[in-house]
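# predicted model and sequence follow; I will ask about them next.
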Amino acid sequence: MRLLNPRSIGKHAVMIFLSLFAVFPFYWMIVSSFRPEGEIYSASLLPKHWTWSNYEYAFQSIPVLSMLSNTAVMSIVQTVCQLGMALLAAYAFARWVFPGSRVMYMLFALTWLIPFQVTMIPNYVQISAWDWRNTLLGLIVPNMVSAFAIMSMTQSFRAFPKGIIEAAWVDGASSWSILWRMFVPNMRAPIASLGILLFINSWNEYFWPLLLTNKLEKSVIQIGLQMFMSSDANAWGPLMAAAVITSLPILIVYLVLQRQIIESFVKMGLK
């Protein structure tokens, strides 16, 4: 009966409206990817004539599969490296108080506040000197450490009961054992939430690959999307098709891990 009262109905109506408002752009992108060129500006919710020509054009115009594989490798490796570095640094900051620890933590925080435009030229010069342009190493190495990940993980580790850590230390457990047998199993929710954020951020990376690569087969899918836009005309149909292809991996990950993703964010919010 509580679900039928006017207040509850009003709340659910607002939530349904906001959900539709959020999902509609994604729906419009999918529908537009199946519209022929003559219907691309149509306001109808469904195309009158469905076509696969936009997808064929997208696959013919850019090396979609190689760009997707480059993006996937870059995102996975960067996420693993950033999480690993964050775990090690967060354990050090949360476990020990050593001379200069506060200063070092503040330096990490300051690097997070520095705009990417300030560091991209020095990084580009160094990567070019190593002859890593148009390579996955060049895309990955400058982003192997994330100040945001270190700061987030440090705050989660500092909330861990210190009495349990001291008891394990007295029992003879090493720092490595405490990290992997105590911290990591009990911090799965914040680690999973942070990993998801890092993966999405890496997947959507645009400016660094744009600066470092000039060959489409060596670049990432976000650069491929830009190829459908020009000053003369925009190929909206193929662009929507390429955008759908780009979004599919993230959508599949969410559908497969939906329960774990929601649970991890809820637990992270409660902490």
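Right, received. Where do you want to start? Numbers count the residues shown, from 1 in each chain.

# going forward, measure contacts and count neighbours with C-alpha atoms only.
Will do.

# what's the burial count for residue 91?
Residues lying near residue 91 (other Cα atoms under 10 Å) number 22.

# what residues of stretch 168-175 count as buried?
residue 168 (16 or more other Cα atoms under 10 Å).

# now do the end-to-end distance for that stretch.
9 Å (Cα to Cα, to the nearest Å).

# ok, the residue nearest the centre of the chain - contacts?
Nearest to the mean C-alpha position of the chain, counting by Cα atoms, centre = their mean, stands residue 200 at 1.3 Å. Residues counted as contacts of residue 200 (Cα atoms under 8 Å, 6 or more residues apart in numbering) are 75, 250.

# please apply the same query to the one 5 residues further on.
The neighbourhood of residue 205, defined by Cα under 8 Å, 6+ apart, consists of residue 222.

# try residue 82
With contacts defined as Cα under 8 Å, 6+ apart, the neighbours of residue 82 are 143-146, 149, 198.

# now the top helix by length along the chain: buried residues?
For the chain, the helix with the greatest residue count under DSSP state H is helix 64-95. Residues 64, 66-87, 89-95 are the ones in helix 64-95 that count as buried (16+ other Cα under 10 Å).

# cool, and stretch 53-61?
Along stretch 53-61, these residues count as buried under the neighbour rule (16+ other Cα under 10 Å): 53-55, 57-58.

# of the contacts of residue 82, which is the most crowded?
That'd be residue 149 among the contacts of residue 82, by other Cα under 10 Å, with 24 neighbours.

# mind listing what's buried in the helix or strand that contains it?
Element membership for residue 149, per DSSP states H and E: helix 147-158. Within helix 147-158, the residues that qualify as buried are 147-151, 153-154, 156-157, counting by 16+ other Cα under 10 Å.

# again with stretch 13-29
For stretch 13-29, by 16+ other Cα under 10 Å, it's residue 29.

# gap between it and the chain center?
For stretch 13-29, the separation from the chain centroid amounts to 22 Å (computed by Cα atoms, centre = their mean, to the nearest Å).

# put this beside the first:
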Amino acid sequence: MQRKKKDIGAVIIHLFLIAGVIIVAFPFVWMILSSLKSISDFYNFTFLPKKIDWSGYEYIFKETEFLRWYWNSIVVAIIVTISCLIFNSLVGYVLAKHRFPGAKVVFILILSTLMIPTEMLVIPWYMMGSDFGWVDTFWGIMFPGLIEAFGIFLIRQFMLGVPDDILDAARIDGMGEFKIWWRIALPQVKPALSALGIITFLGNWNAYLWPVIITATDNMRTLPVGISLFSTADAGGIKWNLIMCMSTMAVIPMIIVFLFFQKRIVEGIALTGVKG
């Protein structure tokens, strides 16, 4: 009787999980199918395309700067992610493993920046970018995210769990601090680095507000900004099929990142909850 109750409970749980998967996956499936519809089929509100139409993909590759926007997003996301992993881990290591006057004050000041909404920062960012000639450049798009308070906080919390004895032993053996950070400390916090890298990459891949402000020409627009150009109606209406084609292509890197690093994502989230 008890086993029967467990079996019923397992069936109910699996039904809820299946329902959740359907709810989450449906928008993606609908987006992909809609990208294969003609604009007339799109407005017929049918789930499946009456006839597979590749003209939307042909149009975005031949008639727009889609590939350029794609490349810009890849460059920005990769460089910012690498920068965050390096500088956030360096600062996190110093704050966690070095005692110096004002360390707690510095950490609190860094954390306090998390309470400032991004919308309040875009004006000083833009003024700074304009003064230095960074408007409509890769550097202008990237500089606000090259080091972030959340990443410093995350890495510091993990670094606190690295045994001091290991670091002291490395110092006795004659290792410099940079080498200790690179060869001893970083390998101990791989789950945190993986989680931070994934979050940073996806955040910059999907970023819209700052890139749309700092860019002015088609050549420097990122993918979200480029896609948004097609969201305004013209004489022929909004080209929803083109938006779906671009959006379908845009999710490919995110799917690849998730498939390769899904184990690290789970580890990072789980360990973040238990670090003091």
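Sure, I can see it. Keep in mind the model is a prediction, meaning the values are calculated, not measured.

# one step back: just the angle between the longest helix of the first structure and helix 147-158, please?
40 degrees (axes from the mean of the first three to the mean of the last three Cα atoms, to 10 degrees).

# in the second structure, what range does helix 64-95 of the first structure match?
Aligning helix 64-95 of the first structure against the second structure (TM-score structural alignment) gives residues 66-97.

# any idea how many residues pack against residue 233 of the first structure?
Neighbours of residue 233 of the first structure (other Cα under 10 Å): 8.

# and what of the one 10 residues further on?
A total of 20 residues lie near residue 243 of the first structure under the criterion other Cα under 10 Å.

# okay, now residue 269 of the second structure: neighbour count?
Counted with other Cα under 10 Å, residue 269 of the second structure comes out at 13.

# quick check: it vs residue 199 of the second structure, distance?
From residue 269 of the second structure over to residue 199 of the second structure (counting by Cα to Cα), the distance is 11 Å.

# ditto for residue 47 of the second structure
Applying Cα to Cα, the value for residue 47 of the second structure to residue 199 of the second structure is 32 Å.

# one more: residue 164 of the second structure?
According to Cα to Cα, residue 164 of the second structure and residue 199 of the second structure sit 28 Å apart.

# check residue 189 of the second structure too.
According to Cα to Cα, residue 189 of the second structure stands 16 Å off from residue 199 of the second structure.

# show me what contacts the aligned partner of residue 146 of the first structure in the second structure?
By TM-score structural alignment, residue 146 of the first structure lines up with residue 148 in the second structure. By Cα under 8 Å, 6+ apart, residue 148 of the second structure lies in contact with 84, 88.

# hmm, try it at 10 Å
Shown in contact with residue 148 of the second structure (Cα atoms under 10 Å, 6 or more residues apart in numbering): 83-85, 87-88, 110-111, 113-114, 200.

# just residue 52 of the first structure next, same as before
Contacts of residue 52 of the first structure (Cα under 10 Å, 6+ apart): 33-36, 238, 241.

# switch the cut-off to 7 Å
By Cα atoms under 7 Å, 6 or more residues apart in numbering, residue 52 of the first structure lies in contact with residue 34.

# tell me how far the equivalent of it over in the second structure lies from residue 271 of the second structure.
Under the alignment (TM-score structural alignment), residue 52 of the first structure pairs with residue 54 in the second structure. As judged by Cα to Cα, residue 54 of the second structure and residue 271 of the second structure stand 45 Å apart.

# quick check: the nearest residue to residue 221 of the first structure once chain neighbours are set aside vs residue 188 of the first structure, distance?
Spatially, and ignoring its direct neighbours in sequence, residue 221 of the first structure is nearest to residue 67 (4.9 Å; Cα to Cα, 6 or more residues apart in numbering). Counting by Cα to Cα, the gap from residue 67 of the first structure to residue 188 of the first structure is 31 Å.

# do the same with residue 197 of the first structure
With Cα to Cα as the criterion, residue 197 of the first structure and residue 188 of the first structure are 14 Å apart.

# would you mark the buried spots in stretch 194-210 of the first structure?
By neighbour count on 16+ other Cα under 10 Å, the buried set for stretch 194-210 of the first structure is 194-196, 198-199, 202-206, 208-209.

# from those, which is closest to residue 11 of the first structure?
Taking Cα to Cα as the measure, residue 11 of the first structure lies nearest residue 196 of these, at 29.1 Å.

# return the residue of the second structure aligned against the closest one.
So residue 196 of the first structure corresponds to residue 198, using TM-score structural alignment.
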